[in-house]
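*Asks:* Got a sequence here, can you model it:
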Amino acid sequence: MTINRHCPTCRSRQDFRKLNDDEKAWVRAEGSRSYVDNLWRCTAVGCLTYFRIGRINDRGLLPEKFKKEPPADAERP
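*Replies:* Here you go, the predicted model:
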């Protein structure tokens, strides 16, 4: 399930999805949140922004290891 919202990092409307289990584990381990089931992540290539819907100013960034790479065929002319 995705929702379409404004991403403050991308500065445009993007699809967001809930964090997966690895992302939730990282956010918990990072220590800033204990409840992570209400966090949504931007699905744009290269974006690492996550936040609670309705709380756009309460956001964070996932580490680079969670960066989504563009599909290999997208780089071809």
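*Asks:* CA only for contacts and neighbour counts going forward, please
*Replies:* Noted.
*Asks:* Geometric centre of this structure: which residue is closest?
*Replies:* Residue closest to the average C-alpha location in the chain (Cα atoms, centre = their mean): Arg41, at 2.4 Å.
*Asks:* Might you report the residue contacts of that one?
*Replies:* Arg41 sits next to 16-19, 48-51 when contact means Cα atoms under 8 Å, 6 or more residues apart in numbering.
*Asks:* Please provide the structure for the following sequence as well, for comparison with the first:
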Amino acid sequence: MEFKRCPSCGGPLQAFRPLTDEEKEYVRKEKPDHAPDAYVRCTREGCRRYQRSWNWTDGGWFPPPEEA
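*Replies:* Predicted structure coming up:
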């Protein structure tokens, strides 16, 4: 677990975790110039932010979950 600035959450540093395989597939499509393993995801409840481990300005947001 890494603690980093999250532009979505603001405030204190947030915990980030490695991406799941499904999340890596999404990032691979959105950020084809970088390896998905370079990205981490914010663990704060409700946050969908992912960003590069060493560069918080390079990231994006996962889409909201589809409702059944």
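*Asks:* Check which helix or strand the residue nearest to the centre of the first structure maps to.
*Replies:* Secondary structure from DSSP states H and E places Arg41 of the first structure in strand 39-42.
*Asks:* Then Asp58 of the second structure?
*Replies:* Per DSSP H and E, Asp58 of the second structure falls inside strand 55-61.
*Asks:* what's the neighbour count on the closest residue to Tyr26 of the second structure other than its chain neighbours?
*Replies:* Among residues not flanking Tyr26 of the second structure along the chain, Phe62 sits closest, at 7.9 Å (Cα to Cα, 6 or more residues apart in numbering). The tally of other residues near Phe62 of the second structure (other Cα atoms under 10 Å) stands at 15.
*Asks:* try Asn20 of the first structure
*Replies:* By other Cα under 10 Å, the residues close to Asn20 of the first structure number 12.
*Asks:* Starting from Pro8 of the first structure, give me the distance back to the residue nearest to Thr2 of the first structure when sequence neighbours are not counted.
*Replies:* Excluding the flanking residues, the one nearest Thr2 of the first structure by Cα to Cα, 6+ apart is Arg17, at 4.7 Å. Noted for Arg17 of the first structure: a distance of 15 Å to Pro8 of the first structure, by Cα to Cα, to the nearest Å.
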